[in-house]
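Novice: here is a sequence together with a model predicted from it:
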Amino acid sequence: MLRALGVFVARHRLSALLAWVILIGACVATALFGVTGESLFQRLSSAGPSVAGEASQAADLLQDPAADETESLSLLIHGVDLSAPELVWILSSATLDLNEIDGVTSVVNPLTIPPLPDGQPNPAAAPLLAPDGTGLLLNVEMTTTDGDPSDRVLTDVERRLGTAADEVRQVEPDAVAEVGGTPLLMDSLVAVAEADLQKGELIALPIALIVMLIIFGGFLAAGIPLIGALASIAGALGALFVFSHLMEIDTTVLNVITVIGLGLSIDYGLLIVSRFREEFRLLVARVGEQTRTERHELMLQAVGVTVDTAGRTVLYSGLTFAIATVGLLVFEPTIIRAISIGAVSVVLIAILTALVLVPALLGFFGERLLMPGVLTRIPGLGTLLTRFGDVAPPEGVFSRLTRLVQRAPALVALGGIAVLLLLGSPVLNMNVSSGGADAIPKASTQYEFVTALNDHFPLASAPLVQLVAATDEASAAAWTEEVAALPHVTGTTPPAQVNGYWVSRVGVDQNEGPGVVREIRADRPAFDNWAGGTDAASVDYTDSLLRGAPWAALIIGGATFVLLFLMTGSVVIPLTALVVSVISLGASVGILVWGFQEGNLAGLLNFDAATIAGVDPLVLTLVLTFGFGLAMDYEMFLLARIKEHHEQGESTRRSIETGLQSSGRIISSAALIIVIVFAGFATGDLLQMKQIGIALAVAVLLDATLVRTIVVPAVMTSLERSLWWAPKWMHPIHARFGMRE
């Protein structure tokens, strides 16, 4: 079936290419302009990951019923004399103008809130005044439709507050004057994600092209995988636009799915083009002299053989990666489920580009791919490029390396695993924490506003830890005093009544909030109570992921074992592949801990290590899942050739050698390109993408070098006598359902 598909697509290449152009054009137009008046980027959110838990229950109990119908922007001023006549006039003038804007429901100036009858400050003004007496917040409430204010109202309010901020800076040049709020924050994070996406592509694609030029020696062969990659990106954006109408799509989802689609598409395109050149050369050499028509028919046959062999490997590899991402559906957070569905979609698109688009392009340009590329004609450079070609000779670096490993396979395997365990040793000190202090990148236009709000207006910013009690005031106060005595608690506020509940804010040392929340929840009072706040939500989120992790691991591991068994007919190979991949992933997570939690990459990647309490659970989940999928990707590339040589009658030891020699170049080349892609996206401003990019780049680098070229051949050679073993009752299953070239 796959052979027939390849020949059909190559023969009807014009129709296939026109269909792809229409499909890609529709996806790009839909993502950029939308069909509902909104583009994909306008439909993205940045609410952050959350789950239904105790923190969300506490927030619901305290929620103002009118909050869903309004949204607010604020003018933050700090470092001024609040009694200065110029400031009073600026605020009064702004208040009058803002109240005239249609859609503004209220403007709250804390300087105009009267004190209580006994002369004490009004508690209503406290969140809007800086404790040091040199700052305030002018708050503007706006009506919303479906949770968002209209663009006109938002623009008018932002413009008038911006004018007031400029006037404050003119009067007090050293003052902080910033305009901010949730709508502007969401827009800024989406803009940062979009900029990161463009930056990553601008870095990754040109370098990937250079690498492929070295591999293929010409622009034509190098360009075909890149065309497939661009088509996959377009398809991914179109798919995400559709899913944005079914679920909330976070900005992180867009970047993660795009980088995965880009990497896989280049990998698969590289494998298809390389195998095509190998098969076409063999057919041409076998037939000898041909007419133009005969050569064209040979090209079509080569495409068919390529799709039937390398295309089958792509299909299995993509299926393995899809299985790994489907395992994410067991997790509760919407963002992870969105990434799972998006990843499955982009994997299917990457498979389609490899099996349909790339063969169509080969139908156009395949006959020219055997001609020496332009670069190979350059004196000196041509000789160098031939040493890095995509089609490996029968004897080379990888076959010699394998024979060297096979002299003492057990010793080499133990040594390689020891190195991986050493790299993974920082995992022993890993702290899983999804703190939000570093969620706003410095590139965001709202960074200064959010930083100043957190630093100078503690009562206006979201509480890190909050106590909610359904009892009397005395009991709530007693509970608050007990919490105040806990380690890492810096202070508490007296209980205040909100919606019939007594509420206290709890101050905590930096990055210690989750630990305080766990202590509070471990020793509860007799009355109904809730520990809420952003750090409590982080604890609920982390615990939710930990509950789902065993099920995800079972699904991913079990499905991968079955797939590898159906491919090889062995139970030993799947078991060794799973064990080695887990050890390799541990090494990449160890680098993640060393680089981010311990701060060793802070200078290189430009982030503040003090804001990172531990490894973000979302990052950890995605690194383990996608890292495993990519590891199995290269495992499929290698196993397909080993099994192919073994079925041709070679011994196990010999098939390992020739299999690695056949696939080593393409694995190394594909890995180098995907490392470049991940590293390119790690240069962005979103910290989560930095972590994901670096961890996956390290995972791929280790897998394609130490693991795939040394550890795996050593382990397989050590087990050569039992490598292809399976229980007798499983033989009929493999005979009936096995996957073969």
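Specialist: Sure, I can see it.
Novice: rest of the way, CA atoms for contacts and neighbours
Specialist: Will do.
Novice: which residue of this protein lies farthest from its centroid?
Specialist: Distance from the centre of the chain peaks at Asp118, with 55.9 Å (CA atoms, centre = their mean).
Novice: SS state for that one?
Specialist: coil (DSSP: H, G, I helix; E, B strand; the rest coil).
Novice: pretty sure Val489 is touching Pro514, no?
Specialist: No - in this structure, Val489 is not within contact of Pro514 by CA atoms under 8 Å, at 11.4 Å.
Novice: more neighbours: these two, which one.
Specialist: Pro514 (25 against 17; other CA atoms under 10 Å).
Novice: tell me which element that one is part of?
Specialist: helix 513-522 (DSSP states H and E).
Novice: packing partners for that helix?
Specialist: strand 528-532, helix 534-568 (3 or more CA pairs under 8 Å, 6 or more residues apart in numbering; DSSP states H and E).
Novice: now the element after the longest one, going C-ward?
Specialist: On the C-terminal side of helix 534-568, the closest following helix or strand by DSSP H and E is helix 572-592.
Novice: okay, the angle between that next one and helix 534-568?
Specialist: 150 degrees (axes from the mean of the first three to the mean of the last three CA atoms, to 10 degrees).
Novice: got another one to weigh against that:
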Amino acid sequence: MATLLHRLGTTAFRRWPLFIAGWVAVLLAIGALAAGFAKPTSDSFSIPGIPSEQAADLQSELFPGATDAFDQANVTVVVAAPEGESLSDPQWSGAVDDLVAALSGLPQLPEDPQATNPGLGNPVQVAAGQEQQLVQQARQSGGDVDAARADAAAVSPLSSDGRVGLITFAWDVDTVADVDPTTIDDLTSVMDDARDGGLVVEANGAGSQTQTAPGGTAELIGVGIALVVLLLTFGSLVAAGLPILIALVGVAIGSLGITAATALVDVSSFTPVLAVMIGLAVGIDYTLFILARYRTELEHTDDRQEAAGRAVGTAGSAVVFAGLTVLIALSALSVVRIPFLTAMGVAAAATVFIAVLIALTLLPAVLGMLKSKSFGGRVRRYAPKREADGRLLNNGVRWARVLGKRPVAFVLLVVVALGALAIPLKDLRLAFPTDSTASTDTTQRQASDLMAEAFGAGREGPLLVVVDARDVAAADRNAAFGEVAAWAAGQDDVVNAQIVATNADPTADPADPASAPTGALVQITPASGPDDPDTQDLLTALRDGQSDIEASTGTTTGVTGLTAITTDVSDRLADALPIYLVIVIGLAFILLMIVFRSILVPLTATLGFLLSVLATLGATVAIFQEGAFGIFEGQPIVSFIPIFLIGVVFGLAMDYQVFLVTRMREAHVHGMTTREAVVDGFRNSARVVTAAATIMTAVFAGFMLEDDPIIKSMGFALAIAIVFDAFVVRMVLVPALLYLLGEKAWWLPRWLDRILPDVDVEGEKLGRPAGVAAGGAHAGAVADTEDAAHHGGAHAARGHLAADRSEEERTRS
């Protein structure tokens, strides 16, 4: 692989106009496709095969006009009179009438919004009409009038004290994404006018806010911090800007490609954001590794083309492998058979793939264009200290020697610390964000709080039982529907259950048995909120009792609704998490065994990965779910974050493992003891790995400034994962374990060595130009950015490794 990449690097350097023009053409072509064929993103989190989806399909059969729960652009305007007063008071009744009239004039409403159910009207009047209708139906059918009044109160848009009312309507759009931002602006303006009149007015529902993808500020902050870190690393304005420029090109191509893909498949609004988040971070890092190696190679040769080729052949080989691990981890999300998660994983993987290609081809092409100006705009020069033998004495060496003095203490410290951080994970609660978990300064959260106080927490998250009575005799169907409703009402945590719709023909003669409805919808109002564990227990109880009620009535039933769907999705994700974790850890072990030709080194790497993931999830639960330190408001963890986090952290962890430990392995095979090899690995790699991890942490942490809770929590989790894995696991735990293992760390059975493929990640097969000591260059994964400040001294200090390399080559032959 190193030989092929060396050839690719030299070709790109020599024919830089062709490579640069090719990438520009790709960018323009994908941009044109995105501009011409892109469609709106979709936030449907449904999963085929889950019980709520099956019930929703049954509902569509019985009620052909039913709309997918995620596509309903509903708005609930919550209006309240001042404390101690009622909306029925003349002053406030008139104000509510004015509000309803203004709402009726908004764009994107149905032609006759008052004709919809429950109708866009004054909640005082709508509530009275609903109660009158239900009571009249009960009297006509000989039913219980008191029960009819109770049913009316359970769905009434007016609170029992008459102070709070609900004005509910839906935009006339196909999906929530079709709601224009100007429509939301008009809605906000109408609400502000009503507030000026003395009413309390808030709004929630999927159609109450603009569906815009977050981003922008976060990326700028991350890029700004990356520029500072790169400037400190290279001491050159041009060199500091190159990784950012190259990464931005890759991110632009990746994000435009995802936008263009919306013409063919449904893409979540969060998919491009996550792809940009990951693509920007790895794009900068991969370019940084190769550029740093290029700078080192210039110390061994005046041939810039050869230096570029060797940089791509050595550090580029490690970039390919590191990128491959990220690709596999993200693509493997498809194993759990969750469409929206698969789409996010594939989109992010595609962006990483482009980042790898860009680093391997566009960077050497730009270096070929700049030539001697690649490290121009110098702002500082680095003059490293040296030991008596001429070797560099830097902070990496100092830290490695500190670790070597007390390796047992450092291992215990890391294991105990990360283990303690993982403890909150036992209370992990997965759910999808709702208006009731939004930030307290949003109108959505304030509307939810008003609703919960006036109507009960369960009003916002009802469950829906679909009843199929096509196999029941026509004369018995209504009785069957009633029995199902009574069964649902008898469950714990249920405030009310009633039949809210049947598919009977309204024009047919009710006395004709043939006109009896074949399906009904039973709405269940829980006592608890949509994200409350009691509501999930209720859902479980309903499904556990389905077989009995179906046997008793002869019907087929299913429970659906937005709450049921999101609960099922969360359960599926939670069930898939252990499976995916096993797959990723197993894959990590095999890949690292191939790279390091060892069993114990991959074992320490995968155990460290597991520790960092568990600690990350524990910290995320503590900060976001439990609200520790008051930094964020406590709310459930978004369901897909843990499994997505595992995939991303696995890939990034393997990046740092490869770039740091391959240098140790190279030093060891050249004759150093394990203890000396660990120190040498830190001497040549710690600076660049630290810079890369700092950049990646900054990029991810910038997303914590977004308002969206999903992006905020994802940014935090990824940022803290990098801190734990790069700085704690890779730079403390792994080297300390290598000190303890000694020479046993590199043990591999002969039979296994024969069957494992020989992947030249370190570029050992690349020869040195004449006049350069074979051992004089760092053939590992990470370039020594500090070598650029010295010349002959470093060559002499490393020359003693030449004999070791020659002996190794003779042994292999």
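Specialist: Thanks, I have the structure now. What you see is a predicted model; the values in this text were computed from it and never measured.
Novice: how about Gly121 of the second structure, nearest residue that isn't a chain neighbour?
Specialist: Val100 (6.0 Å; CA to CA, 6 or more residues apart in numbering).
Novice: how many residues are close by that neighbour?
Specialist: Neighbour number of Val100 of the second structure under other CA under 10 Å is 20.
Novice: who's in contact with it?
Specialist: 120-122, 167 (CA atoms under 8 Å, 6 or more residues apart in numbering).
Novice: let's see that with 10 Å instead.
Specialist: 77, 94, 114, 120-123, 167, 190, 194 (CA atoms under 10 Å, 6 or more residues apart in numbering).
Novice: doesn't it belong to a helix?
Specialist: Yes - using three-state DSSP, the secondary structure at Val100 of the second structure is a helix.
Novice: can you tell me which helix in the first structure is longest?
Specialist: helix 251-287 (DSSP state H).
Novice: now the element after that one, going C-ward?
Specialist: helix 292-326.
Novice: any idea which helix or strand comes after that next one?
Specialist: From helix 292-326 of the first structure, the next helix or strand downstream (DSSP H and E) is helix 334-352.
Novice: following superposition onto the second structure, what is the mean distance for that next one?
Specialist: Its matched residues in the second structure lie on average 0.9 Å from helix 334-352 of the first structure after superposition (mean CA distance after the TM-score superposition for the first structure).
Novice: pull up the aligned stretch in the second structure for that helix.
Specialist: Mapping helix 334-352 of the first structure onto the second structure (TM-score structural alignment) gives residues 339-357.
Novice: wait, what's in contact with the residue opposite Leu756 of the second structure in the first structure once aligned?
Specialist: The alignment partner of Leu756 of the second structure in the first structure, by TM-score structural alignment, is His734. Contact analysis of His734 of the first structure by CA under 10 Å, 6+ apart lists 565-570, 726.
Novice: now the buried members of those.
Specialist: 565-570, 726 (16 or more other CA atoms under 10 Å).
Novice: of those, closest to Val305 of the first structure?
Specialist: Using CA to CA, Met567 comes nearest to Val305 of the first structure of these, at 18.4 Å.
Novice: would you agree that closest one is in contact with Arg736?
Specialist: No - contact criterion CA atoms under 10 Å: Met567 of the first structure and Arg736 do not qualify, at 11.8 Å.
Novice: across to the second structure, which of the contacts of His734 of the first structure hold up?
Specialist: Here is what carries over to the second structure from the contacts of His734 of the first structure, by both residues aligned by TM-score structural alignment, their matches' CA atoms under 10 Å: 565-567, 569.
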